[in-house]
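Enquirer: structure for the following, please:
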Amino acid sequence: MKLVVITAGLTQPSSTRLLADRLAEAAGQRLHGAAGTTVIELRELAVDIANNFVTGFANARLREALAAVEEADGLIAVTPVFTASYSGLFKSFFDVVDNTALAGKPVLIAATGGTPRHSLALEHALRPLFAYLRAVVAPTAVYAASEDWGGGGDAFTDGLSERISRAAAELADLMLRRAPGQAGGEQQDVTTGQTDGAPSGQGREFDEVIPFEQQLAALRP
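Expert: From the prediction side, this is the model:
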């Protein structure tokens, strides 16, 4: 399986990249090393993305990033919050991604910002964006404010660490559900080697993850 991490941090080092790395690490642990991880730093593609808008053509480096997204079995998408929304660089990249590339693909959304007041950007900006792209967005979104960086350095508070673990578990479960079918049409759980056809009580069972859009529709009159 392939896990692709997209980070839109502009500085180096970047708290956005650090959060992305922690999410990827947690998801990798849940997948027991069954997924290779590719990190796409959008700051390195900023000029390429702008040139694509002007010329209508993606250069080799941007094409490689777009191909990685299309071939991924799961995505982690992390952006800094600017003006109560995702960054322009983050949105520009997904503007050049083919609008069918994310259909049915599991995505974990996350963001960083200076204050907890911007955490709702995940729900009013990022989640609708990926819903429009027909991705399957993990129920738990992760937001890291300045105060969530506990003892300095790369230490997280317990609350943020718990959210990272829960979101990573949801993404891993969604990815495992989409694992390529094995011989005979069975689907293998890469963490146990058991298949969907195993007798009851054998292999790993996952709690059902209901997409946010379906939950929202159920609430409407």
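Enquirer: C-alpha from now on. contacts and neighbour counts both.
Expert: Will do.
Enquirer: quick one: contacts for residue 110?
Expert: 20, 76, 77, 78, 79, 122, 141, 142, 143 (C-alpha atoms under 8 Å, 6 or more residues apart in numbering).
Enquirer: those helices in this structure, which residues are they?
Expert: Secondary structure of the chain (DSSP state H): helices at 15-30, 46-55, 60-71, 88-96, 121, 127-132, 158-177, 212-219.
Enquirer: distance to residue 7 and mean neighbour count added to those helices, as CSV?
Expert: Formatted as CSV, the helices of the chain follow (distance: least, C-alpha to C-alpha, whole Å; neighbours: other C-alpha atoms under 10 Å):
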stretch, distance to residue 7, mean neighbour count
helix 15-30, 6, 22
helix 46-55, 12, 15
helix 60-71, 12, 17
helix 88-96, 8, 17
helix 121, 16, 20
helix 127-132, 15, 17
helix 158-177, 16, 21
helix 212-219, 23, 11
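Enquirer: next, the second sequence, to be compared with the first:
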Amino acid sequence: MFTTEPLRIVAVAAGLSSPSSTRLLADRLAAATRERLETEQDRAVEVRVIELRDLAVDIAGNLVSGFPSATLEEAIGAVTEADGLIAVTPVFTASYSGLFKSFFDLVENTALTGKPVVVAATGGTARHSLVLEHAMRPLFAYLRAVTLPTSVYAASEDWGSSGDEYTEGLPARIRRAGGELARAVTGGAAVSGASKALGLDDEVIPFERQLAGLRPA
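Expert: Next up, the predicted model:
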């Protein structure tokens, strides 16, 4: 039986088409997080997905006038008050979409302080996967959020793929990211979550000792 107030998980999806792979990825990440929280931690969860395509006119109006509509203000409030955030964008011109950036331009730069965030993106080819590292992580670092270790990129060929002996398939990456977010919103440290995900020991071996082990006797 669930205890305490529900945890609020908000996913922001910046896909332009309907339906879109961006919305699909947001839904799957939210479902993975919900499953871990409900089945493993016995917590009630409220999930909300905000589709930015529905707010495009409101976002443009706010950028021009400086005043948000009631609908946009409510959406920004849901993001800033969430216990955990999932942010998913399609890749346009080797970066996040303009709509995605415009929405987060309207979020106060201290409003996400300490909030755990999973970043994810979709694109036609795996060549754009570094957008997660060179664009999305710096954006949320500026907003003072805690970006979780596992980010998820889904290229067209990833859907329905189970991976191979060298790489995890998309479903495994979604489950891992959902597990990290579930731990973070219930008080698990993001660093400790990263260590478990990467299979690291608690002991940190100094770099000098690692180098010494490579020198010939």
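Enquirer: how close does the corresponding residue of structure 1 for residue 134 of structure 2 sit to residue 86 of structure 1?
Expert: The alignment partner of residue 134 of structure 2 in structure 1, by TM-score structural alignment, is residue 124. Distance, residue 124 of structure 1 to residue 86 of structure 1, using C-alpha to C-alpha, to the nearest Å: 10 Å.
Enquirer: then residue 209 of structure 1?
Expert: 25 Å.
Enquirer: do the same with residue 164 of structure 1
Expert: 19 Å.
Enquirer: residue 44 of structure 1 too?
Expert: 18 Å.
Enquirer: among the two, which residue is more densely surrounded?
Expert: Between residue 44 of structure 1 and residue 86, counted using other C-alpha atoms under 10 Å, residue 86 has the larger neighbour count: 21 against 13.
Enquirer: let me see the contact set for the more buried one.
Expert: The neighbours of residue 86 of structure 1, taking C-alpha under 8 Å, 6+ apart as the test, are 79, 80, 121, 125, 126.
Enquirer: among those, name the ones in strands.
Expert: Of the contacts of residue 86 of structure 1, the ones assigned to strands by DSSP state E are 79, 80.
Enquirer: what remains of the contacts of residue 86 of structure 1 once you look at structure 2?
Expert: Retained in structure 2: 79, 80, 121, 125, 126, out of the contacts of residue 86 of structure 1 (criterion both residues aligned by TM-score structural alignment, their matches' C-alpha atoms under 8 Å).
Enquirer: so for structure 1, the centremost residue is which one?
Expert: residue 76 (2.0 Å; C-alpha atoms, centre = their mean).
Enquirer: ok, for the aligned residue in structure 2 for that residue, nearest residue in space, not its chain neighbours?
Expert: By TM-score structural alignment, residue 76 of structure 1 lines up with residue 86 in structure 2. Spatial nearest neighbour of residue 86 of structure 2, excluding adjacent residues (C-alpha to C-alpha, 6 or more residues apart in numbering): residue 11 at 4.4 Å.
Enquirer: just residue 105 of structure 1 next, same as before
Expert: Leaving aside its sequence neighbours, residue 105 of structure 1 sits nearest to residue 135 (C-alpha to C-alpha, 6+ apart; 5.0 Å).
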